Each structure stands twice: as C-alpha cells, then as structure tokens.
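Q: quick one: sequence and predicted model below, then my questions.
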Amino acid sequence: MPLILASASAIRRAMLDQAGVAHRVVPANVDEGAFKRRLREPRMLALELARAKAIAVSRDNPRDMVIGSDSVVSVEDRLFDKPRDRFDAAGHLRFFSGKTMILMSAVAVARDGELEWNHVETARLLVRSLSDGFIADYLDAEWPEVGATVGVFRLEGRGVQLFDRIEGDHFTILGMPLIPLLGALRGRGMLAA
C-alpha cells in the first residue's frame, strides 16, 4: 500500500527518508488560517491541522495511507506563525529572547478520508538572551531557510545556538513525532515489525 506524506516540509521528508520509509509527497491544501482563527489552544491546533492535512490528501488518494503533520509554537501564550519576511523573523527572535518556547508537534494517519491514528507531543525550549548582533548574524547565515519554520530555527543547523536548555524528543522538535509514527505504521502493516 503506497504511503503519502501530506507536507512540503523538507525536514519531514528527510526524517522519513533517513528512517528508510518509502513515501511520496503530496502537499495538503488546507486553509490553516481558518484553523488558527478558530482554535487558540496550541496542542489542539497542532493536532487538528495534522488531522486535516492527512484527511484532505487521503480523500484524493483512496486506499493510500497518508501522514499529516504540523507544529505550533507559542511563547507566553502567544501563537506564532512562520515569519512573513526577514524583518518579521528578527522580531520573533527578539520576542523569544530569554523566554521558554513551547513547541507542539502533531502527526496523524488517514486512509480513505478517515482518521486512523494521531499523536501530539510537547517540547520546551529555553531561548537564551539574544543580542541584536547575534540575531543579525544568525539571520545572515540561516535566512531564508529558517523562514520556512514556525520557530525561526533549524535544530539541525545553527538554530541550536538559540537555546540554553531543550526538553523534549528530538524528532518532535524537528517537526514530527517520528518514533510514535513508526510504531503506528508498523501496527498497520506499512513497515516490517
């Protein structure tokens, strides 16, 4: 049975590739803004977006197993989107400075337009105090790649320098709770047990 990743995220594709999970990519066309206007609780927002993406793509690809995933960042109860531009990214980093970032990553599996499984995990990332000089240098090195991330960082790159402490699963921080997903795929006969 074919497996589809309903995401254009390069890191999510790389996680599946590195884990040896054969798949194809069909990005979901979901109105994320509608979900964000309706849901303000980060955990539920991440979960609902992951579910919606998996279900939407599975409706157009009957019999295929579809993985949807999404991540949500909040700092001091304020939800953040991907930065609109480099100026916006710098503003996000200034706001994050010295605070705890809560990152919720969710993953869902659907087939034939029906949700079969879903999971959400939380990570806490203590952002160290960031100087304006550091932020400028960081964005010089990491822009535009970090513009595609909700937390303005790639942990697999220089983004690791933003933090004093990280609590949570590595894959969750990268954007998809991979270990629980692999178990769910094995349980559905998609991977060897």
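A: Noted; the coordinates are in hand.

Q: going by C-alpha atoms from here, please, whenever you check contacts or count neighbours.
A: OK.

Q: quick one: distance of the longest strand anywhere in the chain to the chain centre.
A: Determined from DSSP state E, the single longest strand within the chain is strand 114-127. The chain centre lies 9 Å from the centre of strand 114-127; the measure is Cα atoms, centre = their mean, to the nearest Å.

Q: same check, this time on stretch 3-22
A: 12 Å.

Q: what helices or strands is the helix or strand following the longest strand of the chain leaning on?
A: Using DSSP states H and E, the helix or strand that follows strand 114-127 in sequence is helix 132-142. On a contact count with 3 or more Cα pairs under 8 Å, 6 or more residues apart in numbering; DSSP states H and E, helix 132-142 meets helix 86-96.

Q: before we move on, back to that, got a list of contacts for the longest strand of the chain?
A: Outside strand 114-127, the residues that touch it by Cα atoms under 8 Å, 6 or more residues apart in numbering are 43, 46-47, 51, 54-55, 58, 96-110, 162-169, 172-173, 177, 180-181, 184.

Q: switch to 6 Å and redo it
A: 97-110, 162-168 (Cα atoms under 6 Å, 6 or more residues apart in numbering).

Q: try this one next to it:
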Amino acid sequence: MIPVVLASQSPSRRQILTAAGIDPLIIVSDVDERAIEEEFTGSVGDLTTALSEAKAQAVVDRIIASPPPVLHSSETIVVIAGDSLLEFDGHAIGKPGTAERTRTIWSAIAGEWTQLHSGHTVAVLNRASGAEAEATELELGALRSKRSTTSVLIGSPSAEELEAYIATEEPFQVAGALTIDGYGGAFVDRLDGDHLTVLGLSLPAVRELVTDSGLFWPDLWSHQH
C-alpha cells in the first residue's frame, strides 16, 4: 500500500477517498488562498488549479522538511490536493462565510445554470537515491494537475426555505454557498457532469493523475482483497 496524504481539511474530500478505499493522512496546507486569488489573472477554472497546486506544494515542502513518523518507512508517498469554486456570470463564488453574503449569492444564482470547477493536484514523493542521499531523504518525483467542471442548475427555494437553510450554517463554508450532499442537495435541480466534482474531488480525475505519474491506483487502497 502506498500512503496517501490529503492536503485538505474538507470532510467531503476525505469521505470521498475513504469510500474509494483510501484512508488518507490529513495535513492541512495553511496556504493563503486570498493572496493567491487577489494576484491571479486567469480564468476561474484555472484559479482552482493554481490553488490546488499551491496547497500540494506547501504540504510536499512540509513533508520533505519534517516527515511525520507514520511516513518514515515509506518509499513512495502520494499527496492529493484540491480546490473548488462556483462560477456564475464569469465570476468566482467561494465560501460566503456569513448569512448576509449567503443571501446575496442565492439572490443571484437561484434558478440559474452555474459551473462548479474543482482543481486537483497529485504529487508523488520518492525516497531519494544515490551515494549522497540520506536514507531518510524524500524528493519530489512528479506533480500533476487536472481540472474538472460540472454544470449545476440551481433551484429556487422560497424565502422561508432559504432562511431555514441559512440557519443550518451549512452554506457558510462551502464553495458557492451550497453542497449537494447535505441540506443544500434539495435546492439543486440538475447536474451535468461528474457529481464528485461538485463535492470537491473527482475520483476519475485523481486516478488519471495517479496513473500518469506511473503508479497503480489499487496500490493506494488501504485494504486489498
């Protein structure tokens, strides 16, 4: 088994990997997302990739500098990072954070088609080799990224329904002020694309990145039969 590090504190991303047979070690990147967003000049979709790459690189640097004890004997380590943003009318909609911001977002997107972009980055760390390499030294072998996009038709909840949803505080910490795997799922009318993209981590995209890095996807499974 190849150990997997998830560079995210997202419960949804962790649950997706766990359901797919992968039990990741969580190492949060602590990347300043706001600073990256303010300096970025590309598309909303490309921004999610830039954010996921920054998160992956930050965690890679941390592991190389000071590997957690549980990873000391690992010859290969896979780091998975992701970021998601909802795009509407050419603008990125991240986590609203407050009830007021949530109301503003929903007044704009209710009944409209939107695009949910998820950027994915997979980094592979290998045990360094060569006469000058120390036995415990790790080095970055590969870092690849891929974006996936799913179109989302937002529903039109009544004012009372929206206030009840806001009262749950669920939308405050999710991209686009809604999630399909909780209370907000009832307020999404249609998806066109991979539903896992909307949840923050497209397994087909991650598997492609792992495979392109020369690894065998089932080797990431925590329990094999």
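A: Yep, it's here. The shown structure was predicted, so the numbers you read here are calculated from the model rather than taken from an experiment.

Q: quick one: TM-score?
A: Laid over one another, the chains give 0.89 as their TM-score (TM-score structural alignment, normalised by the length of structure 1), with 191 aligned residues with a Cα RMSD of 2.0 Å.

Q: check the mean deviation of the longest strand of structure 1 from structure 2.
A: Its aligned residues in structure 2 lie a mean 1.8 Å from strand 114-127 of structure 1 after superposition (mean Cα distance after the TM-score superposition for structure 1).

Q: that strand to helix 86-96, inter-axis angle?
A: Here strand 114-127 of structure 1 points in a direction 70 degrees away from that of helix 86-96 (axes from the mean of the first three to the mean of the last three Cα atoms, to 10 degrees).

Q: buried set for strand 114-127 of structure 1?
A: 115-116, 118-127 (16 or more other Cα atoms under 10 Å).

Q: tell me how many other residues surround residue 133 of structure 1.
A: 8 (other Cα atoms under 10 Å).

Q: next: residue 19 of structure 1.
A: So residue 19 of structure 1, with other Cα under 10 Å, has 12 neighbours.

Q: same question, the one 3 residues further on
A: Around residue 22 of structure 1 sit 15 other residues, with neighbours defined as other Cα under 10 Å.

Q: matching residues in structure 2 for the biggest helix by length in structure 1?
A: Counting by DSSP state H, the longest helix found in structure 1 is helix 42-60. Using TM-score structural alignment, helix 42-60 of structure 1 lines up with residues 44-62 of structure 2.

Q: tell me the residue in structure 1 that is farthest from the middle.
A: residue 133 (27.8 Å; Cα atoms, centre = their mean).

Q: residue in structure 2 matching it?
A: In structure 2, residue 133 of structure 1 lands on residue 160 (TM-score structural alignment).

Q: so residue 48 of structure 2 touches residue 83, yeah?
A: Yes: counting by Cα atoms under 6 Å, residue 83 is a contact partner of residue 48 of structure 2 at 5.3 Å.

Q: residue 2 of structure 2 belongs to a helix?
A: No: per DSSP: H, G, I helix; E, B strand; the rest coil, residue 2 of structure 2 lies outside any helix segment and is coil.

Q: average distance between the following helix or strand past the longest helix of structure 1 and structure 2?
A: Moving toward the C-terminus from helix 42-60 of structure 1, the next helix or strand (DSSP H and E) is strand 65-75. On superposition with structure 2, the mean distance recorded for strand 65-75 of structure 1 (mean Cα distance after the TM-score superposition for structure 1) is 0.9 Å.

Q: next: stretch 44-56 of structure 1.
A: In this overlay with structure 2, the average offset of stretch 44-56 of structure 1 from its partner residues is 0.6 Å by mean Cα distance after the TM-score superposition for structure 1.

Q: show me the residue at the heart of structure 2, geometrically.
A: Closest-to-mean residue, structure 2, Cα atoms, centre = their mean: residue 82 / 2.5 Å.

Q: show the contacting residues for that residue.
A: Residue 82 of structure 2 touches 52, 119-120, counting by Cα under 6 Å, 6+ apart.

Q: can you rerun that using 8 Å?
A: 7-8, 48-49, 51-52, 55, 118-121, 200-201 are the contacts of residue 82 of structure 2 under Cα under 8 Å, 6+ apart.

Q: same check on residue 146 of structure 1?
A: Residue 146 of structure 1 makes contacts with 152-154, as judged by Cα under 8 Å, 6+ apart.

Q: that one matches what in structure 2?
A: Match for residue 146 of structure 1 (TM-score structural alignment): residue 171.

Q: measure its match to residue 151 of structure 2 for me?
A: The gap separating residue 171 of structure 2 from residue 151 of structure 2 is 19 Å, by Cα to Cα, to the nearest Å.

Q: so residue 128 of structure 1 sits against residue 98, correct?
A: Yes: counting by Cα atoms under 8 Å, residue 128 of structure 1 does reach residue 98; the two are 4.8 Å apart.

Q: which SS class is residue 20 of structure 1?
A: coil.
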